[in-house]
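Q: Let me see the structure of the following:
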Amino acid sequence: MELELRELQLSRAFEQRDVKLFEETLRLHGNPNKPDGNGITIYEKVLATADCGKFIQLCIRYGCKSNYINENGKAAINFASDSRDSENIRILLEHQGVQVDNKYNDLTPLNSLAKGLNIQNVDQVKECIKLLLLYGASPNILDDVEMSPLQYVLYNKNLENNKKQEIISLLLQHHDIYIDDDLRYELLEWNPSLVLKPNTHPNPSIEVNRVLTLEECITSGDHVNFDQLLNDQFDVNGKPQGFDKTYVEIAIAYGNWYALEKLLQHKDLKMPNNLELLHQLTGRLDERPQKTFSDYNKCFEVLLASGLVDVNERDKSDRTPLYYAISYNKEFGVRELLKHDAYLGMKSYFNELAIDDIDPVLLEEHFDDCITSEGSSRADKNFKIILNYKTLKLPSNINSSEMEPICTMAKSKALRHLLKHPLITTLITLKWQSISLLFYLYTVISALFTIFLMLHIISMYSHDWMFKFALILKLISWLSVGYIAMVDVLIKSCLTRFTKSSIFGLIINILIIALSIFNNIMNNPEQYRSRIIAAFTILLIAVKLTRHIGSLPVYSLSMYVLMLREVSFTFLRSCIPYSILVISFGLSFYVLNFHNLSEKSISDAIMRAISMSTGEFNENEIGFKELFFDRLIFVIFVIYISIVLMNLLSALAFSDTQAIQASAEVNSLTHIVNLLSCYEVLFTKSWGRIESIRKLINHFANIKVANLPESVYTFPNKKHIDTTVTNSCEMMPLTNKNTRTRQDNQNNINMHEDHFIMKFSNTTIKRFLQVIDQKAKIERQRQLNSTIAKKLENIENMLSIR
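A: Below is the predicted model:
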């Protein structure tokens, strides 16, 4: 209901042309893409209405696509052309990926404007046509009745000759205009003074002095003359007359990969940093080209291979080409960008990550490609496994968390299983080894302070040997309260990303602090209320200790804590509907005076029903009054509550534990990822609140979160390398150029400073080898298919000769 009100408010704001209200509604998640009763969206209305440029900009800023196409095939540019407003069209064309010649009802935007031309809108249509031509619209596309835009203008009898002359001249000035003999005759008949260009160059030799010539070669695919112009020291950094695009951008717009490759190889080319060429190409990947020499996919490959563009370049909204490739479902673009080390964790202005919506299968294939091997045989002593982390390594010019993409994977149900991928497992372990000591130190200290807090409470109600140490335990309890307040509440609230689990832990710590202060100051053992508060404090401390065990990165321990948590949540969720039945039976027992409950309170009756639901019937003490009806109620209780309900809860618990056991390793890795994210904030963020904490930690222990290297490799067959076991993965310290590592007591290796020598457990090596074997199997199958295809082709050639 609330969403419907927002859409209604959005529509009202647009009708009243209230820009502020429109923006405020969009900020509150109003959806301009939701169709109304007539199947028309607010975004479509905005596009098709003149003088609505600000509304279009707001819609695009809050998630609408400039290359939007509805289910009927009508694109945003088609709606904008209906408005006859050049500003609406300009705002769309400033964004990448807009198909300027998209057809709707067999009319491109240019065709539609020319067909709807009349004396009232001639000036507006002229500006729209001029803008479309500037952004690459083709004047040669025919509609369903074989009419071009030029023909529509020429045959329009309602226009004044001077207005018609202006638009015809505009179309004739286009470099790629095609005029057949019939149309040429009609144009000259209408105005004999027209100077019409030939459709093809009569002389293949083109004058170098004409600035437009190079651009003509690009748009027409005349590669012979194009090569000649480049060899004659043509200015490749200029712009054609009447265009605001460079030659490189024109080659991309027409998909001329040959011209693009030659331009990028030119020694005098100066590539500006703000062209966003990859963004321009991403939206056109897999697009069917208008000309035979066009290939946008090839242009994309050429541009990436040139090394002249930043694969992580960002537009005004901080979105990268990888983000758009994933959003537009351009699988080719995603693969190519990842192949050229596009960073997976780049965050946009709206906190969107490219990895959020990526296809899990495609991402897993990419991770497989990041694992390679060197060596003729796996049995070879020098067999080497190489891991490439470039798409996960934070670029030097980006201020963010290196764990960002891994945290996103841990939160996503679709991607979480990839934490078990050997590439990600080793990445997590590489970072974990640098802060594991600090974590275990924190765990031990927290556990000790918490246990002393519990011992102090017990000592207040005990008369044995603990009573003698009550004063010392009270002093330690105050230290424990201070420690929990400082570390578990203040510091962790600054560092932790707030989730349901972290909020629950924060509440537990605050309650422990409050109840412990009460026990230390206002506790009176003679009052039973004080004993109740002390008992609840002990239970909360036990919950805290259990959570500590559950946070340990050892899934053989944390698995059972996770089971307890999930089964508890399942039981609490089921209590809402099931408790109605239990309470109803308790009230029935109260009315029937089972166990003399009528002499007690209603709460006692309900507690008795809960106890009986576990099987504690004490049937001899019930005291049935009637022969049939009260026994019938008791039998119904036994069947539905004690048997059906209890077995149902057991089945739910069994289902939960089975699922947790199946994903135990993933859950453990998720714990580590969350811990690493927290510690990375502590050691990398420049926040005044934690600067003193960081200095204090570094004063006692020089601990830093390890930066991810670009690549890591290991020799799995060299068993003798000295290592330190860390979470099923064993690593040696960082080795620089001058460090020599003993191998076979004979060979020495000089290592680059951003490489590690790693040795893995048998489980990890098995996973590596599975990936390598699978890749080898796919490659063998590909080669086999290629061989079969060649043989079939040879057979066909032989048959055709015969």
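Q: For the rest of this, base every contact and every neighbour count on C-alpha atoms.
A: Will do.
Q: Would you verify that residue 514 is located in a helix?
A: Yes: checked against DSSP: H, G, I helix; E, B strand; the rest coil, residue 514 lies within a helix.
Q: another one to check against the first:
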Amino acid sequence: MDLNGCGFSDPQAQMSAALAKRSIREFQDALEMGAQPNLQDERHTSIYEKALSTAGCAEFVEACLAYGCNVNHINQKHNKAAISYAADSRDPANLAVLLRRPGVQVDRKYAQLTPLNSLAKNLTAENADQVRACMQLLLDYGASPNVVDQGERTPLHHVLSNNKIRAAKQELVLLFLAHPHLDIDSYRNGQVRQLLQQQYPELQLPPQREAGAAGEIDDERLLRQLRDGDESQFEQLLAEHQLNISDKDNLRNANQERYLPLLFESIKRGKHRALEAILNTGININSKAQGEVTTPLELAIIWGNWRALEKLLQHPELKLAPRSSLLNAVISRLEQPLDDFCDHQRCFELLLASDRVDINEVDASGQVPLYYAVKYRNEKAVRTLLHHGAYIGTRSTFDELAIQDMSPELLEEHFDSCITTNAQKAGAQNFEIVINYMNLIRQQPAPAQSGKLRASQLEDEMTPIAYIAKSKELRHLLQHPLISSFLFLKWHRLSVIFYVNFLLYTLFTASIITHTLLKFHESEHTALTALFGLFSWLGIAYLIIREIIQLLMAPLLYFWSLTNLMELVLIVLSILTCIESSYDKETQRVLAVFTILLVALEFCLLVGSLPVLSISTHMLMLRAVSSSFSKCFALYSIFVLTFSLCFYILFGKPQDQPDQPASEPSAAVNKEEDGHFNTFSVPIEALIKTIVMLTGEFDAGDIKFDSIYTYFIFLLFVFFMTIVLFNLLNGLAVSDTQAIKAQAELNGAICRTNTLTRYEQVLTGRNGRTGFIVNIEPVRSICQRLMNIYPNYLCVRQISVLPNDGNKVLIPITDAYELKELSNAHGNGKSRASFQPLATNAEQQKKLLDPPLKLLPCSCSALTGRCSKIDNRTVKLALAVIDQKSSVEQRRQREQINERRLQHMEQKLEHILQLLQNRDLPDTGA
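A: Predicted structure coming up:
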């Protein structure tokens, strides 16, 4: 079908037309073009449902199933399942297409009728053959012949009461009598047996059942009664069956196995009263029934039976297997309703509310529930998981993070929700900004479950932030107050290692450079030379110890770092420079030069890691310009090499030397030596000379131009290389520096993130595999104290900031002896309580952010007071987030008020209109 005469076809209309004219080929073509068979029209009916309910459409039903339609599809408007639509067609072929698929609910009711009941109730002489074939299929695939309708009539009862099918009635009766579980006595006082005896006295009937006969109650009868749907009678039979088990001592053990099929059946069919009765028998809810691959809890999640899930989660004997992945299973089914009692969204909420389920539990592939929610593009589930504290830094076995495909807007919106207040007025002295790190720090499991885990590895807390720093889409979130404050806390802990290393390496740099200068200039101050030599050896010893510690802490990660390899070379060269060597002076000078270069490079990298915005910005400029120039020059070096060869060929030919006077031999030799570089007579010197000429240093006066070709090649080099290429490289450098300056604050956060990540990787190793030295006390305790914020430093995953009291940071504590009082910012002797109740737990209390080392309060009180304060920019951004959230909330409230007013006005107008209409009606009274 063409739209607007433009030649564009509507796949949905083409699919509908193909079904109307029974063209399976056009139907499949429409599906391939993107037609949706589940899309409902204005009558709330889909093409899939039309195909199911129309006779002769088995091929179309098969095509719909192949393109993703569900065999247990339910029309939410009519609450009608696919099996009921297929039964309405009275076509065995349509029904067979569905039943051949696994997991079809053959006894799913619509209007209180199962498909088998519906077929029996609508049986006529014209459709008797088709109905019999459909009934045969349903019975073969497990449909129960004993399920009653609202009038307590079974399908066989409807057949016997139908007087319009004289010819086919006996065949249908024989079909039902052949079923091994047929019950003709339990309903309507055995009326079905009476009708059979009256109409077919020659047929042999099943033995009569007696509901009160306890000896006849077996497992099969209980299962059959459960499937038939009468829960009250099932409870009676189950109680009688319990009383008739002879061995009372082994009653519990017997119930643990024999009632498992009943438990599974009650979960599948939503029989909640029967479920409670079965659970009261003492059944083992952690076992798997024969033929089942899931536990009862997992089955309740698969079927979306939230009532059964709630009961099982509250069961005291429930034991969850490791990596049960319950949340992962329910997230993949959130959009798939199966039956009236099914609600996967409710199951999802129950699992999140249960303390038995770990929200960050990984499955066999290392994926967490948050990853699956992002994978299925379920933003509601993503928001819910983040709100419940899902960790965003878990890596899978494929080295993937859950936030890789997450929307930056969604993540930023959730980060905003993590910035709250303590409900005090903004100008109050005790007004607090509460920052919650529940998604940046993994929630620690219970000690009984995590004892072995803590003994083998340290928690890596920089993984999500390191990924955010690398991602171009998420990089701007580093400036969010949630991230910047977390980086402040991490730097507050790890800065001790950095500053100690920076101080010792600075002393080593000054010592070895001074010692080298004094040594090669043969200074007369031998004592000073020896002193700096001793300091240099102490610095070398420190470098050796530092590298050994790094190697022992992270043996797999150590040799992957280019910086570590450079430091190894530096140690070797420093030793060769400081020792009394026996080799020649020239070799010693070369070694000393390379030592000084490496020392300076390492010192430059350390200075660039300082948390000073201007320093980090210039360091990034240097790296960016160097990287950009190296990439471009690697390509354009082809032309540099080409021109150097051209110059060598044109200008490097031997020149005829005039005779020199005998009195000036040395001057001639010097002139010849000086002319080598400018005459391109040596290939290597020609290449170096060409690179120098690239910067504009030509020395054209020393170049011998003897033909027009030499002028042309030289001018071509000047124009193409010196003017064009060199200015291009300068332009790229200016562009890079401008881009870095434009986002200087963001680049500072990136530098700090990279530094913290590098230091944390040294402590944790690759993938958390620490070296043996980290697992030795007290090294392990020191590493935990310096690296892990939670739970070694923060007892809960949040802090509070006092913006009206010098931006002081308060952390929660649990021990009473740690409660202190803070003097005011001016030190006037007045004091006030330094702790406030936390938003999450009123019993928690807070203290001032303490220094990384306990020595600092005694040695430098001014420094410790400054360390406990967060920067002004982070506080201002946090206040801006709070103000923005407040504005949004006020706007939402105003919209709600306006909406209620409009509704009230509409009601008033309708009332006035009705009054006017009533007044205009003519008076028909006498």
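Q: residue ranges of the strands in the stretch 551-700 of structure 2, please?
A: With DSSP state E, counting those that start in this stretch as the definition, the stretch 551-700 of structure 2 shows no strands.
Q: With the stretch 701-802 of structure 1 instead?
A: 711-714, 724-726, 729-731, 740-743, 747-750, 758-760.
Q: could you dump those to CSV with distance to residue 124 of structure 1?
A: Converted to CSV, the strands of the stretch 701-802 of structure 1 look like this (distance: least, Cα to Cα, whole Å):
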stretch, distance to residue 124 of structure 1
strand 711-714, 58
strand 724-726, 71
strand 729-731, 69
strand 740-743, 75
strand 747-750, 70
strand 758-760, 68
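Q: Need the ones you listed in a markdown table (columns: distance to residue 650 of structure 1 and mean neighbour count).
A: Below are those laid out as a markdown table (distance: least, Cα to Cα, whole Å; neighbours: other Cα atoms under 10 Å):
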| stretch | distance to residue 650 of structure 1 | mean neighbour count |
| --- | --- | --- |
| strand 711-714 | 47 | 19 |
| strand 724-726 | 37 | 14 |
| strand 729-731 | 37 | 20 |
| strand 740-743 | 56 | 14 |
| strand 747-750 | 59 | 11 |
| strand 758-760 | 40 | 23 |
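Q: Which among the ones you listed is found nearest to residue 620 of structure 1?
A: strand 724-726 (60.4 Å; Cα to Cα).
Q: chain center to the closest one, what's the gap?
A: 32 Å (Cα atoms, centre = their mean, to the nearest Å).
Q: burial count for residue 732 of structure 1?
A: 14 (other Cα atoms under 10 Å).
Q: quick one: it and residue 669 of structure 1, what's the gap?
A: Distance of residue 732 of structure 1 to residue 669 of structure 1, computed by Cα to Cα, to the nearest Å: 21 Å.
Q: likewise residue 113 of structure 1?
A: 59 Å.
Q: From the neighbour counts alone, determine which of those two ranks first.
A: A count of neighbours by other Cα under 10 Å puts residue 113 above the other of residue 113 of structure 1 and residue 669, at 26 against 23.
Q: what about the helices in the stretch 801-926 of structure 2?
A: 856-859, 861-867, 872-920 (DSSP state H, counting those that start in this stretch).
Q: Which secondary structure elements does the longest one sit against?
A: Under the contact definition 3 or more Cα pairs under 8 Å, 6 or more residues apart in numbering; DSSP states H and E, helix 872-920 of structure 2 sits against helix 408-417, strand 419-421, helix 481-520.
Q: Adding mean neighbour count as columns, could you present the ones you listed in JSON lines?
A: Below are these laid out as JSON lines (neighbours: other Cα atoms under 10 Å):
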{"stretch": "helix 408-417", "mean neighbour count": "16"}
{"stretch": "strand 419-421", "mean neighbour count": "19"}
{"stretch": "helix 481-520", "mean neighbour count": "18"}
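Q: Pipe these into CSV and attach distance to residue 366 of structure 2 per row.
A: CSV is the format used below for those (distance: least, Cα to Cα, whole Å):
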stretch, distance to residue 366 of structure 2
helix 408-417, 22
strand 419-421, 30
helix 481-520, 25
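Q: Ok, which of the ones you listed comes nearest residue 589 of structure 2?
A: helix 481-520 (7.9 Å).
Q: can you state the direction angle for the closest one and helix 408-417?
A: 100 degrees (axes from the mean of the first three to the mean of the last three Cα atoms, to 10 degrees).
Q: Quick check: helix 481-520 of structure 2 compared with structure 1, mean distance?
A: Compared with structure 1 after fitting, helix 481-520 of structure 2 deviates on average by 2.0 Å (mean Cα distance after the TM-score superposition for structure 1).
Q: That helix maps to which residues in structure 1?
A: On structure 1, the counterpart of helix 481-520 of structure 2 by TM-score structural alignment is residues 422-461.
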